[in-house]
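1. Got a predicted structure here, sequence first:
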Amino acid sequence: MFERPTAGPEGLQYVSDFISADVERELIARIRALPLQPFQFGQFEGKRRVAWFGYQYNYLSRRLEQADPIPSWLTGVIADVEAFGGPSTEIGQVLCTEYDMGVGIGWHRDKPHFDRVFGLSLGSPCKFRFRKSDGSAWERFTLDAEPRSLYMLSGASRRVWEHSIPAVEAPRYSITFRTMIERASRAAGQ
């Protein structure tokens, strides 16, 4: 059901055409209708606009906070993402993001409160870049994320590698689905 890039970080999985063009149009319309806010990184404001569901990470307090409930219009897509992730996958947090032309996201790893990360790419393609230090230089990998594609970060791709998206050339939207560390620990019987 999925394609793994022939090279690149361990734990990275990718599937093209995860959703149909009709579903993509509907999801973009739903995201555009959200009360999107500029991304807050502590005292700084990012150029991308976002809406958090389930949980929101507060960069000033460095803690997760309760956010609005995950909207029902995401139920079907979440079921498909959870099926892609496997039997123990339970999405606990969703982030909808709008990238206007010329907007990207810098190098980072998702916060340690989250376990696996799934990203649904909408609207326009992007270069999804990865890097990790080998001590004296950076090892790099770029995934061409097509519209309607889904990636999953787990293992080293999630914990060791950083990722970023350079400025996009056309408007792009994404929906990021995250599993929670607490839920993953409970599912493993820890």
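-> Arrived safely. Residues are numbered from 1 along each chain as shown.
2. hey, let's count contacts and neighbours off CA atoms from now on
-> Will do.
3. Quick check: Pro166 vs Phe114, distance?
-> With distances taken as C-alpha to C-alpha, to the nearest Å, Pro166 is found 23 Å from Phe114.
4. ok, those two, which is more surrounded?
-> Neighbours were counted for Pro166 and for Phe114 using other C-alpha atoms under 10 Å; Phe114 has more, 19 against 15.
5. ok, second structure coming up, stack it against the first:
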Amino acid sequence: MPLRDRVATWLGVSPQKLVQVLVAEYAPGTPLGWHRDVPDFEVVAGVSLGNDAVLRFRPFPPDEIAKRHAVQLTVAPRSIYKMEGAARWGWQHCVPPVKGRRWSITFRTPVAAMS
């Protein structure tokens, strides 16, 4: 089964709802700075391959209090994660420098696709 179909099944949507995919390769030492995905997309699902990585989250907008409330989770190789609702809109995320080569395959649904 194609990866897009597997991710769609996991999200509980049709594959056609996954309108954008981004494949990114991270060499050892590569970070991804603090950001929120563009507002054109609602749900963000990522598949992590290669080396494990740490996803850090902090409340948005990032004032001094928010910066002290950052949380993190480790994404293992071959894992999948989803950002929607408060995690999608009320938090920023980043990836500190990775220790080994990693690939991220990110799927996105358009705004209102999940309703």
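-> That came through fine. Because the structure is predicted, anything quoted here is derived from the model rather than measured.
6. Post the TM-score for the overlay when you can.
-> TM-score for the superposed pair, counting by TM-score structural alignment, normalised by the length of structure 2: 0.88. Supporting figures: 111 aligned residues with a C-alpha RMSD of 1.9 Å.
7. Specify the residue positioned farthest from the middle of structure 1.
-> Distance from the C-alpha centroid of structure 1 peaks at Ser136, with 28.9 Å (C-alpha atoms, centre = their mean).
8. Report the aligned residue range of structure 1 for the longest helix along structure 2.
-> Looking across structure 2 with DSSP state H, the single longest helix is helix 3-11. Mapped onto structure 1 using TM-score structural alignment, helix 3-11 of structure 2 spans residues 77-85.
9. Could you do stretch 81-93 of structure 2 as well?
-> So stretch 81-93 of structure 2 sits over residues 151-163 in structure 1, by TM-score structural alignment.
10. Check which residues of the matching stretch are buried.
-> Buried residues in stretch 151-163 of structure 1, counting neighbours by 16 or more other C-alpha atoms under 10 Å, are found at Tyr151, Met152, Leu153, Ser154, Ser157, Arg158, Arg159, Val160, Trp161, Glu162, His163.
11. now do stretch 106-121 of structure 1
-> Neighbour count says stretch 106-121 of structure 1 has Phe114, Asp115, Arg116, Val117, Phe118, Gly119, Leu120, Ser121 buried, by 16+ other C-alpha under 10 Å.
12. What of stretch 167-174 of structure 1?
-> Using 16+ other C-alpha under 10 Å as the test for burial, stretch 167-174 of structure 1 gives Ala167, Val168, Arg172, Tyr173, Ser174.
13. Could you list every helix and strand in contact with the helix or strand where Ile80 of structure 2 lies?
-> Per DSSP states H and E: Ile80 of structure 2 is located in strand 79-83. Counting contacts by 3 or more C-alpha pairs under 8 Å, 6 or more residues apart in numbering; DSSP states H and E, strand 79-83 of structure 2 is packed against strand 41-50.
14. what does the strand it packs on rub up against?
-> In this structure, residues lying in contact with strand 41-50 of structure 2 by C-alpha atoms under 8 Å, 6 or more residues apart in numbering are 7, 75-84, 88, 100-114.
15. Just the ones of those in helices?
-> Reading helices off the contacts of strand 41-50 of structure 2 with DSSP H, I get Val7, Arg88.
16. ok, back up a step: so can I have TSV of the buried residues of stretch 106-121 of structure 1 showing distance to Gly85 of structure 1?
-> TSV is the format used below for the buried residues of stretch 106-121 of structure 1 (distance: C-alpha to C-alpha, whole Å):
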residue	distance to Gly85 of structure 1
Phe114	14
Asp115	12
Arg116	9
Val117	10
Phe118	9
Gly119	12
Leu120	13
Ser121	17
